[in-house]
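[1] Have a look; sequence and predicted model below, questions after that.
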Amino acid sequence: MCTLGSIGNCRGPCPVRARRHQPVTTTPEARVGSTTDRTQPHGNESGHHRPGNHIGSERSRMQPAGAPQPVAAPPVETTKLKSTGQGLFTVWHGLTFGGLLRLLAMRPRMHYSRAVRVLSLFFICPFNSLYGMIAPLVYGRKIQQTRITKPPVFILGHWRSGTTLLHNLMTMDDQFTYPNLYHVMYPQHFLLTERVVSKLTAPFLPKTRPMDNMPTGWQLPQEDEVALLIETLRSPYLMVAFPNQRKYYGDTFDIREMPLADQARWKRVLVNFMKKLTVRSDKPIVMKSPSHTFRVATILELFPDARFVYIHRDPYAVFSSSLHLRRTMYMENAFFSPSDENLHEDTLQTLESCLRTYEETRHMIPAGQLVEIRYTDLEKNPVQEMKRVYDELGFEGWERMRPVFEQEAGAMAEYKKNKFVMDPETRRMIHGRVKFFFDKYGYDPQLDDAKAAG
């Protein structure tokens, strides 16, 4: 989700994009999932990077037969989270001063140990307000007149399922454009300030992401959900200020759950942000936010010709890695040090509702506009899987990109994996909630205790 780490969305191995992506051995994450997780050079979800969340007002259609039992926190051995140099820099530094006041009016819990972090916002946020007022004077008419004529591409999948790896691979192709870290952090004024400010501030950026020690940088691909959070404060990533308190963000996963006025504003903000990206570079935009997995219906309403790539992964691995991701993003961006209260249940509810909502809406996507891939297939044979994406979605330039992906495949093979160990009880709990997903995609439930213990 949104730590600068996640925010500096640079996950999976992407040495071709920048040879600085060198293999890094990371600290094993929370030991709650008997799976392996790749050191994520690209960022946010999959074994290759990224955040977790869930629909708050769960509709009955999302409930499996019988009310699910709350998830008691399983016995989990966790590694102490380390600071990676993010320091004062948080996702909240992208807010305008008005946005900061609206956030504070919601009364997030604070602790004196984070006082300097909070005070720093009062120096940075006015800058965003000032340039946020100037930028429309310079670019407003051009943005208003811009039309998004090239079908955008939306990468879907639960956090830690491989969406960032896929995002980084696709954006190696310069026929596409994409939102980078600077764009999503400063959506109000990036057209005006990026060229100068990004260079001046680059030395002050954290060098690595908190969750996996992968490199960060202003120009690297990033989740557009960060921009939506900053512009609207109506995003699942509001959980960073209110950890595991779904009443603050529960209706923001599936936009259809929001009040109508909030829906309309959210749509305007997304379209306007994409228009700004088009002004900067008139190419098909590759968008990646796991939250969009809940929003297929809304995205098709706005962009009927949009292309979608859905990536999925073993739910046990996703759950384990999502726990670590949440703990990390809270540590780096919250105004206090939260406990694990509600963490496991909220993470599992997010996983369940994400998978269910996608299955209930995927039929809305017209033929020829969707391709689905398995994370392990992409990891083992990225060239073959990327060719399938190009072929099925009708993208040009495969022969030009083949050697790029072949080079990346060699770099990916060098990355080491983290180990997760999940107790049988937790395994059964997860399987009970998302059995439909195991059945459809053929994942091994591994419910035999002896097998799980091994």
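    Happy to help now that I have it.
[2] C-alpha only now, for contacts and for neighbours.
    Fine.
[3] Would you state the helices of the stretch 101-250 of the chain in chain order?
    Assigned by DSSP state H, counting those that start in this stretch, the helices in the stretch 101-250 of the chain fall at 115-145, 163-170, 181-185, 190-201, 225-232.
[4] For the fourth one, which helices and strands make contact with it?
    To tie it back to what came earlier, the one meant is helix 190-201. When contacts are defined as 3 or more C-alpha pairs under 8 Å, 6 or more residues apart in numbering; DSSP states H and E, helix 190-201 packs onto helix 115-145, helix 181-185.
[5] Output the helices of the stretch 101-250 of the chain in TSV; the columns should cover distance to Y390.
    Below are the helices of the stretch 101-250 of the chain laid out as TSV (distance: least, C-alpha to C-alpha, whole Å):
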stretch	distance to Y390
helix 115-145	30
helix 163-170	10
helix 181-185	26
helix 190-201	30
helix 225-232	25
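[6] Which of the three states applies to A409?
    In three-state terms, and counting by DSSP: H, G, I helix; E, B strand; the rest coil, A409 is helix.
[7] try it against this one:
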Amino acid sequence: MAHPLSGAGWNVLARVCAEAGAPVPRARLLPIVAAILGRLPFTLLEKVLTATRVPPLAALPPPLVILGHWRSGTTHLVNMLGQGDFAYAPPVSVGMPFEMLTLGRLLKPMLERALPEGRFIDQVAVTPTSPQEDEIAIANMSAISFYHGIYFPAACDKFVNRGLFFDGASEADIAAWAQAFTLFTRKVSWAAGCKPALIKNPVYTARPAMLKALLPGAKFIHIHRDPYAVFFSMRNFWAKLFQALALQPFAHVDIDELVLTVYARMMTAFEEEARGWAAPDFVEVAYGDLDARPLETVERIYEALELPGFAAARPKMAAYLATVARYEKNRFRADPEAVAKVSARWAPWIARWGDARPSAA
């Protein structure tokens, strides 16, 4: 399977490799470079197409944005909402953001056959029409992405903190990130017939105010989950992604500390920036409610945000739920040391959203 950076721009690859902190084996880089060079004619063609055909963001319907820390139910929620009348990013578009409208369409049948049956982290099914978060696309379009910390673990802290919180990013870096984000969002919306974009990316939970400024009229959903469950699932998330995508050794990365620090910073930023947000532009839901009463919870979202079309989408949502009825969630051991660390470091969010403290196995 090709590495996600095979869809990167040359300038992005050159910069992140220069900042990678340690050499990357030539054998790992050569296929990525070959893919970039092979795509180049279509990259240039699509640049012209986008400039002449794809409307500016202001001329497109305001998006619907799903916020929430990883492992909080954002995927289940986007899969349900994706049954409605929205535009979303399918797998081919996130893998080839610069050529999604040209080469991506030509290669779509072949690329779809190459899709894994399930995600690396939890085996949630991946189909040619599964809604994807845009972060892999953004990592191919910009040097500002936490995924670069996974691809290049020697510089993990630098890339993760810059990608999530803009630590060390210049004004030009942030402007380039915003340009990449809005360009990809425009293309996704236009490719689906100018429908409202359905955006799901946990990264944006750390910068809701910026998303609101970039997307006038957008509506936002925040989904939250018991922090203990998030922590133990996040251990698996990082470990699996490093195993699958790292281009350098990663044994030195303290995954527990990474999870603990990122969650606290992300949720603090979210609370500060989204304070006072309310319906009909913002709604908050609990993963427990979505899991136990999915259709009722999504209907509440539609009502709170004054979104049209729930009655038409409901049968499709019910059909989707039938396909995942037998899906078994990952289960993780709650070791005493980790439970103590989470209890101490995430106390405010445990008090607000937590279930009972897990018993150690």
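    Now that the structure is in, tell me what you want to look at. Just so it is clear, the structure is predicted and the values come from calculations on it, not from any experiment.
[8] Quick one: map C354 of the first structure onto the second structure.
    Counting by TM-score structural alignment, C354 of the first structure lines up with M266 in the second structure.
[9] Check K419 of the first structure too.
    In the second structure, K419 of the first structure lands on R331 (TM-score structural alignment).
[10] what helix or strand does that match sit in?
    For R331 of the second structure, there is no host helix or strand (DSSP states H and E).
[11] burial measure for it, as a count.
    R331 of the second structure has 9 neighbours, counted by other C-alpha atoms under 10 Å.
[12] Next: Q248 of the second structure.
    20.
[13] aligned partner of it in the first structure?
    By TM-score structural alignment, Q248 of the second structure lines up with F336.
[14] Doesn't that match lie inside a helix?
    No: F336 of the first structure is assigned coil when assessed by three-state DSSP, not a helix.
[15] could you dump the helices and strands packed on helix 190-201 of the first structure to a markdown table with mean neighbour count and distance to H158 of the first structure?
    Formatted as a markdown table, these follow (neighbours: other C-alpha atoms under 10 Å; distance: least, C-alpha to C-alpha, whole Å):
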| stretch | mean neighbour count | distance to H158 of the first structure |
| --- | --- | --- |
| helix 115-145 | 15 | 30 |
| helix 181-185 | 27 | 20 |
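[16] residues contacting F437 of the first structure?
    355, 443 (C-alpha atoms under 8 Å, 6 or more residues apart in numbering).
[17] Go again with 10 Å.
    Neighbour list for F437 of the first structure: 312, 314-315, 352, 355-356, 359, 431, 443 [criterion: C-alpha atoms under 10 Å, 6 or more residues apart in numbering].
[18] Give me the buried entries from the residues you listed.
    312, 314-315, 352, 355-356, 431 (16 or more other C-alpha atoms under 10 Å).
[19] Give me the subset of those residues lying in strands.
    Under the assignment DSSP state E, those contribute H312 to strands.
[20] give me every residue that touches the alignment partner in the second structure of V296 of the first structure.
    The alignment partner of V296 of the first structure in the second structure, by TM-score structural alignment, is P208. For P208 of the second structure, the contact set (C-alpha under 10 Å, 6+ apart) comprises 65, 67, 214, 220, 269-274.
[21] of the residues you listed, closest to A197 of the second structure?
    Nearest to A197 of the second structure out of these is V65 (C-alpha to C-alpha; 8.1 Å).
[22] Would you list the buried entries among the contacts of P208 of the second structure?
    65, 67, 214, 220, 269-270, 273-274.
[23] Of those residues, which belong to helices?
    Among those, the members falling in helices (DSSP state H) are 214, 269-270, 273.
[24] Farthest pair within those residues?
    For these, and using C-alpha to C-alpha, no pair is farther apart than L214 and A269, which are 17.4 Å apart.
[25] ok, the match of K419 of the first structure to F232 of the second structure distance?
    As defined by C-alpha to C-alpha, to the nearest Å, R331 of the second structure lies at a distance of 9 Å from F232 of the second structure.
[26] follow-up on the earlier one: between the helices and strands packed on helix 190-201 of the first structure, which one is closest to S161 of the first structure.
    Comparing these by C-alpha to C-alpha, helix 181-185 comes nearest, at 20.3 Å.
[27] what's the closest one aligned against in the second structure?
    Taking TM-score structural alignment, helix 181-185 of the first structure hits residues 91-95 over in the second structure.
[28] ok, and the closest non-adjacent residue to Y182 of the first structure?
    W218 (5.1 Å; C-alpha to C-alpha, 6 or more residues apart in numbering).
[29] Translate D281 of the second structure into the numbering of the first structure.
    By TM-score structural alignment, D281 of the second structure lines up with Q369.
[30] so how far is E223 of the first structure from the spatially closest residue to its match that is not a sequence neighbour?
    Residue nearest to Q369 of the first structure in three dimensions, not counting chain neighbours: R307, with 4.7 Å by C-alpha to C-alpha, 6+ apart. In this view, R307 of the first structure and E223 of the first structure are 17 Å apart by C-alpha to C-alpha.
[31] Those two: who's more crowded?
    Each of R307 of the first structure and E223 has its neighbours counted (other C-alpha under 10 Å); E223 has more, 30 against 21.
[32] Contacts only, for the equivalent of that one over in the second structure.
    Aligning on TM-score structural alignment places E223 of the first structure opposite E133 in the second structure. Neighbouring residues of E133 of the second structure by C-alpha under 10 Å, 6+ apart: 66, 74-75, 78, 88-91, 94, 198-203.
[33] from those residues, which is closest to A311 of the second structure?
    Checking the contacts of E133 of the second structure one by one against A311 of the second structure (C-alpha to C-alpha), the nearest turns out to be V78, at 17.3 Å.
[34] so what's the equivalent of the closest one over in the first structure closest to, chain neighbours aside?
    For V78 of the second structure, the aligned position in the first structure is H167, judged by TM-score structural alignment. Leaving aside its sequence neighbours, H167 of the first structure sits nearest to K288 (C-alpha to C-alpha, 6+ apart; 6.5 Å).
[35] Equivalent analysis for V33 of the second structure, please.
    S6 (7.2 Å).
[36] From P280 of the second structure, how far out is that neighbour?
    With C-alpha to C-alpha as the criterion, S6 of the second structure and P280 of the second structure are 40 Å apart.
[37] more neighbours, these two?
    More neighbours surround S6 than the other of S6 of the second structure and P280, with 22 against 15 (other C-alpha under 10 Å).
[38] can you tell me which residue in the first structure aligns to the more buried one?
    In the first structure, S6 of the second structure lands on H93 (TM-score structural alignment).
[39] sec struct for its match, please.
    helix.
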